[in-house]
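K.L.:
Sequence and predicted model, in that order:
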Amino acid sequence: MIQTLTPAADWVVILPVVLCLVGGALLLMLRNSGGYLASFAILVVIAVLVCDAQLFARVLAEGPVSMTMGKWLPPFGISFTADLMSAGFALAAAVVTLVVLFYVQMDPEGRDGSTGLYSLILLLLGGVSGAFLTGDLFNLYVWFEVMLIASFGLMVIAGREIQLDATIKYGFLNFLATSFFLAALGLLYGLVGTLNMADIIISAPKANPAGMASVAALFLLAFGTKAAAFPVNAWLPASYHAPPAAISALFAGLLTKVGTYALLRTMVALLPASREILDPVIAAVAILTLLIAPLGAIAETNLRRALGFIVIGGIGVVVSGIALPTLQGIAGSTVYIFHAILTMSALYLVAGLIERTTGETDTRRMGGLYAANAPLSILFLVLVFAAAGTPPFLGFWPKLLLLGAGTEQSGMTTGGQIDWWAVAILAALLLNAFLTLIAGTRIWAHVFWRQGHEGERSEEPNANLRAPGRIETWLGLVPAGLLVAAIVAMGLWPDLLVHSGTEAARGLLDPQSYIAAVGLEPTP
């Protein structure tokens, strides 16, 4: 077969990654060159955002798009393949990164490019974009490693003792997860002879079922650890509170979401038969994650540690969709990941502003912020409602889809045999929303509604509060507010997002168009 040149329009699949890596390398070389580095990083991310938006629009109109590197045809060459789910997630990641780049300008340290901050942020976005857009599982492993390198650098960039401690906890479990991932890749290659995702879909049904079940179990463990699902979730609240708030926002919005994306892709599209064997395990993980995470948030007094438990609760929502693998269930998980990329990032950005205004990280030492900064209190409360899935905010729609999937699969409305796992997931989803609302409103009451510090002087005004400065307002409150406004707008007008999520789920459950886009023959 003679290979033709790749059409110029198809390069948009790889451009988000290329722009990030080249831009990060240039920023690293020029890190001592002056104060224009932030502007250059922002321009690079805007270019990535334009590419991602164009890619999403094209995939929405035409279906999946693929590009294979070099002269090796699929399945031997490394393919980058974008479908609705991966293009949508890459777009959301670029939006969050752009907001964070403006947010970090509040601090003199943030404006100082000599630390390599902007290079690491672009490297992180490049790794995230590569993970979302790759069509090859070994290449996915490579992008996980890129993300790990960037996240290690970002986590220790200020060099405080608490950051070093958090990095050790974060690094140990993530290296362990990466080892499980690599072991799964070796076993999978031995069973099917390929790591191209489209080719795995074709080859997996012919492989040894017991071996493939082992591969699926290793993927579940590896990606479950990276996503911080129960019981391998302790590293997240122990680490995400340590770096500056802007970095925590990037981590909460991007890193765990790549893990959940990988879970969706492997469990639903690549190995559906093996996933059926693991359905009880997946359901149990979903239920326990949904219930334990918000209880941890209720018990926690450190603001950003509490938000870490809320992030973990969202992972349970995504895993519940994998345990309810109908069109509605997978669509619910897909839309929820998009929502969580925006909402969890915004929560940490607002938390950073709260810490700056109060000078505290412990909610017991905060109080009276409602009178001092009413816009900040409104932003935080809206995000709590969105995270809990309260209508009409963005988080309501994916949970509604998941509740519909659970009701359908449970058999309660059809009079058939009751699926008790589906019933338990339904109950856990509802209880998770209730407990998350309790956890979030408890934080809001302590931080904003109470006058002062916890204890005998709780009703006296908090003397430690300070009014936000002009820089904090324009570079902190405004970017966070715009992100919250986008969350509210998509909650009020969810048609495009729900339609895209449903079509993305349809593509996962019936991946023939994905296989054809790569250039392989679809299965009958």
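P.N.:
That came through, no problem.

K.L.:
going forward, measure contacts and count neighbours with C-alpha atoms only.
P.N.:
OK.

K.L.:
just checking, Ala428 touches Ala293?
P.N.:
No. In this structure Ala428 lies outside contact range of Ala293 using Cα atoms under 8 Å: 11.5 Å.

K.L.:
Which one of the two is surrounded by more residues?
P.N.:
Ala293 (27 against 21; other Cα atoms under 10 Å).

K.L.:
got a list of what the more buried one touches?
P.N.:
By Cα atoms under 8 Å, 6 or more residues apart in numbering, the residues touching Ala293 are Phe309, Ile310, Ile312, Gly313.

K.L.:
How is the last one assigned, secondary-structure-wise?
P.N.:
Under the three-state scheme (DSSP: H, G, I helix; E, B strand; the rest coil), the conformation of Gly313 reads as helix.

K.L.:
ok, and here's another one to check against it:
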Amino acid sequence: MNVLVPLPFVLPLLGAALALAMRNHGRALRILGTVFHIGVVGSTAALLHAVARDGVVAVQVSGLPAPLGITLVADRLSALLLVVSSVVLLAIMLYAAGEGAGGLSAEEPGVFYPAYLTLTAGVCLVFLAGDLFNLFVAFEVMLASSYVLLTLTPTRERMQAGMTYTVVSLTSSILFLTAVGLAYAATGTVNLADLSGRTAELPPGTRSALGLLFLVVFGIKAAVVPMHLWLPDSYPAALTKITAVFAALLTKAAVYSLIRVQTLLFPRDDASMPMLALAAATMIVGTLGALAQDDLHRVLSFVLVAHIGYMLFGLALFTVAGLAGAILYLVHHIVVQATLFLVSDIMQIETGEKSLRRLGGLAGGSAFTAVLFLIPALSVSGIPPLSGFVAKLALFQAGIGAGGASGRAVTGVAALTGLLTLMAMTRVWTLAFWRPRPPGSGASPEVREVAPRHGLRPIRTVTAAMVGSGLMLVVLAGPLSEWSRDAAQSLADRTAYRNAVLHGGEAP
């Protein structure tokens, strides 16, 4: 068990080092990246099994006892997100390999694969970190690798987006480090399990100030309105397969961290009015932004912003049902949002366009692509019986069951957001697939902006597998809902987490 817990972080770091040594061998890089990601999937699956069998699993990496040492922790929430994230990371790695690293210059695959593996390590460390400082380190690992990935094949737009992304990320990192320092100054520890007891003893003003600071830190990283403006200006500029990773996981890592910190350090017995207001604003502003866009990738980026609001809504309720709904929505959105961006990449390859004004006729020219887009688009809109409907239903029941007028009001906003998302997806479908291609719109379907070396079949196969993964979430809705409820119960009752970290799983 001591080896199993850090393995999802150590494996991709080792792979990144090997990829740097083999950076001039493109075929070897594709094989190495795929093999190491398969290893990560296997290790996270084994860890999920261990958590299901033994409960919360904690390892003191430095050999020092908690709270002095470096603690890695896996519980039901982190183990589930590790498995889902590693599967999505593997799928996008296979997509990049199938595309032949399409869109990159001859030298850049030697940069892409090490940076991608490092990003994987950072994502896994976020879910495993048992103290605030190593959570900060995990985000910095993601920042460094994501900046490299964002600016691959540099253009003026891409470099400008990279600067925006880096400035915002560094600003939130400075605030994060400040929050860590203040938490240590106030309590004498940065270990999350230890903090869960000590923050309760702080004066109410100090506790509220720390809670607000962490909300701002992770709100920026998660693109919560009004701290969201950087995302639609940054993500669409990257190569689309990179945007798919960012949209699926970087914001979700921030949402996970917000859930972890708020439930461990600042638990409540009632709903948080500020969070509910932020959730409602995020949902409405995001979907209205999506309806106003012409660029397909900006449409999907604003949809991403809007649906962060659903997860924040579940957390803001501070009930087991609300937390379970937020966890279900995290799992659903990681898979579906990545799938939508991969399909949009195929659409761009087939037409050479990503402007909705210039797209058209895809349903007749590429029926398979139309199906690949339609299923995740309906799912993210919450159409039954797809996974988006299952997750939204759990949140609606939690909002209504919370008993307060504010919870019911935000539930109404969430229902309206689902309708607006459906309108945005219907608009994309009508313009890109259903109507004839506009005259003078440029390239025919044979003229491609980026031609995959191995043709479209490999990347279509990977994208179809991602669509199938989204459908599997429906098949597994019962077990997933039960697992999410158990994970939410563990978040609400912090005893098992604290015992595993501070007392080796034994009662104090």
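P.N.:
Received it, and whenever you're ready, just let me know what you need. What you are looking at is a predicted structure, and each value in this text was computed from that prediction instead of being measured.

K.L.:
before we move on, back to that, of all the contacts of Ala293 of the first structure, which comes closest to Val335 of the first structure?
P.N.:
Taking Cα to Cα as the measure, Gly313 is the one of these closest to Val335 of the first structure, at 15.4 Å.

K.L.:
Could you measure from that closest one over to Arg275 of the first structure?
P.N.:
Using Cα to Cα, to the nearest Å, we find Gly313 of the first structure at a distance of 22 Å from Arg275 of the first structure.

K.L.:
These two - which one has more neighbours?
P.N.:
For Gly313 of the first structure versus Arg275, neighbours defined as other Cα under 10 Å are more numerous around Gly313 (33 against 24).

K.L.:
now for that one: what does it line up with in the second structure?
P.N.:
Using TM-score structural alignment as the criterion, the counterpart of Gly313 of the first structure in the second structure is Ala306.

K.L.:
Equivalent analysis for Ile14 of the first structure, please.
P.N.:
Using TM-score structural alignment, Ile14 of the first structure lines up with Pro6 in the second structure.

K.L.:
Any idea how many residues pack against the nearest residue to its match once chain neighbours are set aside?
P.N.:
With Cα to Cα, 6 or more residues apart in numbering as the measure, Leu72 is the residue that lies nearest to Pro6 of the second structure, at 7.1 Å, once sequence neighbours are left out. Per other Cα under 10 Å, the neighbour tally for Leu72 of the second structure reads 22.

K.L.:
quick one: contacts of the helix or strand harbouring Leu72 of the second structure?
P.N.:
Taking DSSP states H and E as the definition, one finds Leu72 of the second structure inside strand 71-74. Applying Cα under 8 Å, 6+ apart, the contact partners of strand 71-74 of the second structure are 5-6, 47, 51, 56-62, 127-131, 191, 501.

K.L.:
mind listing the strands for the stretch 1-150 of the second structure?
P.N.:
With strands called from DSSP state E, counting those that start in this stretch, the stretch 1-150 of the second structure shows them at 57-60, 71-74.

K.L.:
nearest to Leu213 of the second structure, of those?
P.N.:
Closest to Leu213 of the second structure of those is strand 71-74 (Cα to Cα; 23.4 Å).

K.L.:
Enumerate every residue touching the residue sitting nearest the centre point of the first structure.
P.N.:
With distances taken as Cα atoms, centre = their mean, Lys257 lies nearest the centre of the first structure, 2.3 Å away. Going by Cα under 8 Å, 6+ apart, Lys257 of the first structure touches Ala227, Ile337, Ala340, Ile341.
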